[in-house]
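Peer 1: sequence and computational prediction follow.
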Amino acid sequence: MGKITGFLEFDRIEEGHTPVAERVTNYKEFVIGLTEDQARQQGARCMDCGTPFCSSGCPVNNIIPDFNDLVYRNDWKNAFTVLDSTNNFPEFTGRICPAPCEAACVLNINSDPVGIKSIEHAIIDRAWAEGWVVPRPAARKTGKAVAVVGSGPSGLAAAQQLARAGHAVTVFEKNDRIGGLLRYGIPDFKLDKSHIDKRVAQMQGEGVVFRTGVLVGGLPGEGPGAKVTNLSRETVSAAQLMQEFDAVVLAGGAEHSRDLPVPGRELDGIHFAMEMLPQQNRANAGDKVQEAISAKGKHVIVIGGGDTGSDCVGTSNRHGALSVMQFEVMPMPPEHENGPLTWPYWPIKLRTSSSHEEGVQREFAIATKTFVGDGKGGKTGKVKALRTVQVQLQDGKFNEVPGTEKEWPADLVLLAMGFTNPVASVLEAFGVAKDARGNAKATTDLKGCYTTNVNKVFAAGDMRRGQSLVVWAIREGRQAARAVDEFLMGSSDLPR
């Protein structure tokens, strides 16, 4: 694939970024994609490696060597056809996927991997620009109706696949816009929401019906950090969906934020990340936000070292924070992985995001013991500091290091320690059994794939597997769609 000696001749080319001083003044996307020549050169680096571990490392099993080769040969339209055959939304994954495919690239054993994500980004942006992305409505209708609950990447993928199989699909979203956590969890500077809007328009052209502001079962805002960004105007019961539809796919996100129950947690100025991030996205969309959380002129501490924490760092810098710190309880990972030891699996190594490059002090192996208030108003006072201690991970437990206590100034604390499970009331409304983690209990085995204990109710994405990547959500949505199609029709031509 590609040029036979390309991996020997060409180096990896990273996508460019708008300068930090410029991009932190706004919420626009700042990644500068590869030029046509750069993308072709990256495609040329793809090796004829026999077994393409990149494809197996990709959750949607993109046929990566083929589209790399087609880009190298300047056949962009067929490259898009290949990419589109396995991935419903490359414009999402090409921007926000961490690229496990690149970790699995054979070239990554002892060199820099092929820039697969940047090639994917280039292909889909070219496809939109050339008008190749068009609605593909089913030639024949089946007469079957399917309800999809949740409009994140899993729900959207399931809905699109089912519509193309000829089913009448209705997507229910509790918020006032489509997109789920794509819309209200990922900052605009990482994913401009126009990409979601274009896909919604395409899917409407394929017959998908979207109903926003509709809450299916339960109460909004249930559990820590599980807030509806705009109160639903309408409630639909599980019984009603079961009566009106031939199948139901539960594809909501994992919205329960992990809390930090230490003394002082009740102080003002301590918020879940998913309180601030959706507010900012809503403000960017032109909505009026009541009691907006602002980092302007404040000492900000973000607790949690993952992607959500990184998003908080980038947003805080755009607010104009006085300082930004990020705490991680795990020890600092090595700067470089041992390629021959970890390949083709996802390596543990220090990852510096674009938000980190914009300004942050990172602290590792640190745990918060107490939030300190300003002493005004008792328990209703405001946070002014954190008391921490260094920790060591030994035999699976965190042990405090004596003499390492420290106090850090903080006017705003953002909790970004991940998510635990979906809103339980939705599962309970349908009577769906839960696993030990509180997710919908549904198998991915070929027999009974994605089915729950309730007849004609299926579960996919974060609703089934818990907090995960967008690319995993797309995979599960596609596979669940095939399972639903088989359930309704006895067999399915949809890809698994």
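Peer 2: That came through fine.
Peer 1: contacts and neighbour counts: CA atoms only from here.
Peer 2: OK.
Peer 1: report all helices and strands that the lengthiest strand in the chain contacts.
Peer 2: With secondary structure taken from DSSP state E, the chain has its longest strand at strand 383-394. Where contact means 3 or more CA pairs under 8 Å, 6 or more residues apart in numbering; DSSP states H and E, strand 383-394 is packed against strand 366-373, strand 397-400, strand 406-409.
Peer 1: so how far is it off the chain centroid?
Peer 2: Per CA atoms, centre = their mean, to the nearest Å, the displacement of strand 383-394 from the mean C-alpha position of its chain is 28 Å.
Peer 1: separation between the residue nearest to Val71 when sequence neighbours are not counted and Phe67?
Peer 2: Nearest residue to Val71, sequence neighbours excluded (CA to CA, 6 or more residues apart in numbering): Arg40, at 5.5 Å. According to CA to CA, to the nearest Å, Arg40 and Phe67 sit 11 Å apart.
Peer 1: returning to what we had before: what's in contact with the longest strand of the chain?
Peer 2: Outside strand 383-394, the residues within contact range by CA atoms under 8 Å, 6 or more residues apart in numbering are 264, 267-270, 329-331, 365-374, 398-401, 404-412.
Peer 1: which ones are touching Ala254?
Peer 2: Counting by CA under 8 Å, 6+ apart, Ala254 makes contact with 419-423, 462-463, 466-467.
Peer 1: need these in JSON lines (columns: distance to Gly185 and neighbour count).
Peer 2: Output for the contacts of Ala254, formatted as JSON lines (distance: CA to CA, whole Å; neighbours: other CA atoms under 10 Å):
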{"residue": "Phe419", "distance to Gly185": "12", "neighbour count": "21"}
{"residue": "Thr420", "distance to Gly185": "15", "neighbour count": "19"}
{"residue": "Asn421", "distance to Gly185": "15", "neighbour count": "23"}
{"residue": "Pro422", "distance to Gly185": "15", "neighbour count": "28"}
{"residue": "Val423", "distance to Gly185": "16", "neighbour count": "23"}
{"residue": "Asp462", "distance to Gly185": "14", "neighbour count": "29"}
{"residue": "Met463", "distance to Gly185": "16", "neighbour count": "30"}
{"residue": "Gly466", "distance to Gly185": "15", "neighbour count": "21"}
{"residue": "Gln467", "distance to Gly185": "12", "neighbour count": "21"}
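Peer 1: got another one to weigh against that:
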Amino acid sequence: MGKATGFLEFERLSEHYEAPTARLKHYKEFVFALTNDEAKVQGARCMDCGIPFCNNGCPVNNIIPDFNDLVYRDDWRNAIEVLHSTNNFPEFTGRICPAPCESACTLGINDDPVGIKSIEHAIIDRAWAEGWVAPQPATQRTGKKVAVVGSGPAGLATAQQLARAGHDVTVFEKSDRIGGLLRYGIPDFKLEKWLIDRRMRQMEAEGVVFKTSTFVGRDAPPALFGNPARESITPDQLREQFDVVVIAGGSETPRDLPVPGRELGGVHFAMEFLPQQNRVEAGDALPEQTRAAGKHVIVIGGGDTGSDCVGTSNRHGAESVVQFELLPRPPEQENKPLVWPYWPTKLRTSSSHDEGCERDWSVATKRFEGRNGKVEKLIAARVEWKDGKMQEVPDSEFELKADLVLLAMGFVAPMQAVLDAFGVEKDPRGNARAATDGDQAYATNVPGVFTAGDMRRGQSLVVWAIREGRQCAKAVDTFLMGESNLPK
């Protein structure tokens, strides 16, 4: 795999970033993919390790050693074939996936792991540039009709696989543009939206029909992204018109913070803040956009969504940005003998943090205070964790100036109105109940209704959504035809 002694000869080379002072002036991507020669050297670092744990570390089971070896041997055309054999959208994962495959890399036990994500990024970008990514329409049509509800990565992967199997697929999206949280949940500086549009054109050429601004259910809830659906269709109508329905929406119910002062103006969910900038970048006029310019911004939540709030606030021109987390500060380095090949808990500093942000840990919000209905400060306290339980540190209360507070504490469940409208059974967390194996894989309790992605497993990664979409497509194809040649 790669060069036999490559891991001894070459060091890991990471992708290059535009300087923070420059990238803060725009919302475009600022990561420069490896050159062909750089990717070739990185591919050479892949070891002949016997058991490629990276394959299992990758939720879509990318055949990583093979495409690393092909890049090293300058066989890029076959490299994209191998990559596409397991992953419908490597241009998404090559940009925004946290790369659990690299945590599982054998070389990472005592050295820097192979830069798998950067190699994937380089492969797909070259494949598009060379014209190697083309529509793959089915040679025969089955006459079966499938409705996919939700156009995030799970819905798109399901739709593309089923269309290639010859089924007539229609994707329904309640927002005005296709992409789900890829479109409206991830800032443009991490994923430019023309990448989604490009895949849409490929899928349309393969026969997929997209219907936007259409809510599937009975009573449309307030729009998460500020653009209510213009049309609606009931589950009964959908089931009459289609042989199978796949519910593949995202996890969109944000975790709230029920403390005194929560009702004050200036306290927003992250998904009330981030999509607005995406809409502006798409050309929409939003005169009432929530902006961080000149404000003291506090981001509550230490994950990727919180990091995105930091990056967007800095681009707005915030006066200050503070991000804190309820949990303790993670260690600088993980205990590799203890955690490898699993995803480790360690301190992670994102590109947005590098652009300017004060970070803090073991902090709990006690209340918000303000005047005239507007938040002005946040009252917090230090906490400590003992035996898995949180306790407030005595006499540790403090306050922070706050003109804008962004709640980025994750999501607790998918949209309940959709599941309730279909009569789908739910697990204790409010997700659609469905198994992932056996004769009833990805099937709900409602005949002919399947589910995949965040709607089934809860809030997760784009790479997990793609995996579930592919597996769900195979299950649907088997349900319709009695057997399936689709890969998982």
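Peer 2: Sure, I can see it. Quick caveat: nothing in here was measured; it's all calculated off a predicted structure.
Peer 1: what about the strands in the stretch 351-488 of structure 2?
Peer 2: 358-361, 363-371, 374-386, 389-392, 398-401, 404-407, 411-413, 449-451 (DSSP state E, counting those that start in this stretch).
Peer 1: ok, now how distant is the residue lying farthest from the centre of structure 2 from Ala380 of structure 2?
Peer 2: No residue in structure 2 sits farther from the centre than Asp395, which is 39.4 Å out by CA atoms, centre = their mean. Noted for Asp395 of structure 2: a distance of 11 Å to Ala380 of structure 2, by CA to CA.
Peer 1: what's the answer for Ser251 of structure 2, then?
Peer 2: To Ala380 of structure 2, Ser251 of structure 2 is 28 Å away according to CA to CA.
Peer 1: just to revisit the earlier point, quick check: the longest strand of structure 1 aligns to which part of structure 2?
Peer 2: Under TM-score structural alignment, the match for strand 383-394 of structure 1 in structure 2 covers residues 375-386.
Peer 1: buried stuff in the matching stretch?
Peer 2: When neighbours are counted by 16 or more other CA atoms under 10 Å, the buried residues of stretch 375-386 of structure 2 are found to be 375-384.
Peer 1: now distance to Arg467 of structure 2 too, for those, in TSV please.
Peer 2: TSV is the format used below for these (distance: CA to CA, whole Å):
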residue	distance to Arg467 of structure 2
Val375	42
Glu376	44
Lys377	43
Leu378	41
Ile379	42
Ala380	40
Ala381	41
Arg382	40
Val383	38
Glu384	38
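Peer 1: name the SS class of the residue nearest to Val71 of structure 1, please.
Peer 2: Here Arg40 of structure 1 takes the helix state, with states given by DSSP: H, G, I helix; E, B strand; the rest coil.
Peer 1: which stretches in the stretch 1-150 of structure 2 count as helices?
Peer 2: Here the stretch 1-150 of structure 2 has its helices, by DSSP state H, counting those that start in this stretch, at 6-9, 20-23, 36-44, 53-57, 64-72, 76-84, 90-96, 100-103, 116-130.
Peer 1: tell me what the fourth one is packed against?
Peer 2: Spelled out, it's helix 53-57 of structure 2. On a contact count with 3+ CA pairs under 8 Å, 6+ apart, helix 53-57 of structure 2 meets helix 100-103.
Peer 1: go again using 10 Å as the cut-off
Peer 2: helix 64-72, helix 100-103 (3 or more CA pairs under 10 Å, 6 or more residues apart in numbering; DSSP states H and E).
Peer 1: can you lay out those as CSV showing distance to Phe273 of structure 2?
Peer 2: Putting the helices and strands packed on helix 53-57 of structure 2 into CSV (distance: least, CA to CA, whole Å) gives the following:
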stretch, distance to Phe273 of structure 2
helix 64-72, 37
helix 100-103, 28
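Peer 1: in TSV: the ones you listed, plus mean neighbour count.
Peer 2: TSV is the format used below for the helices and strands packed on helix 53-57 of structure 2 (neighbours: other CA atoms under 10 Å):
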stretch	mean neighbour count
helix 64-72	24
helix 100-103	24
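Peer 1: for the ones you listed, which one sits closest to Thr142 of structure 2?
Peer 2: helix 64-72 (33.2 Å; CA to CA).
Peer 1: please tell me how far the closest one is from the chain's geometric centre.
Peer 2: 25 Å.
Peer 1: so where is it in structure 1?
Peer 2: Mapping helix 64-72 of structure 2 onto structure 1 (TM-score structural alignment) gives residues 64-72.
Peer 1: tell me roughly how far the matching stretch lies from structure 2 on average.
Peer 2: Compared with structure 2 after fitting, stretch 64-72 of structure 1 has a mean deviation of 0.2 Å; criterion: mean CA distance after the TM-score superposition for structure 1.
Peer 1: and the residue nearest to Val71 of structure 1, how far is that from Ile303 of structure 1?
Peer 2: From Arg40 of structure 1 to Ile303 of structure 1 the distance is 41 Å (CA to CA).
Peer 1: ok, these two, which is more surrounded?
Peer 2: The neighbour comparison of Arg40 of structure 1 against Ile303 (other CA atoms under 10 Å) goes to Ile303, with 26 against 23.
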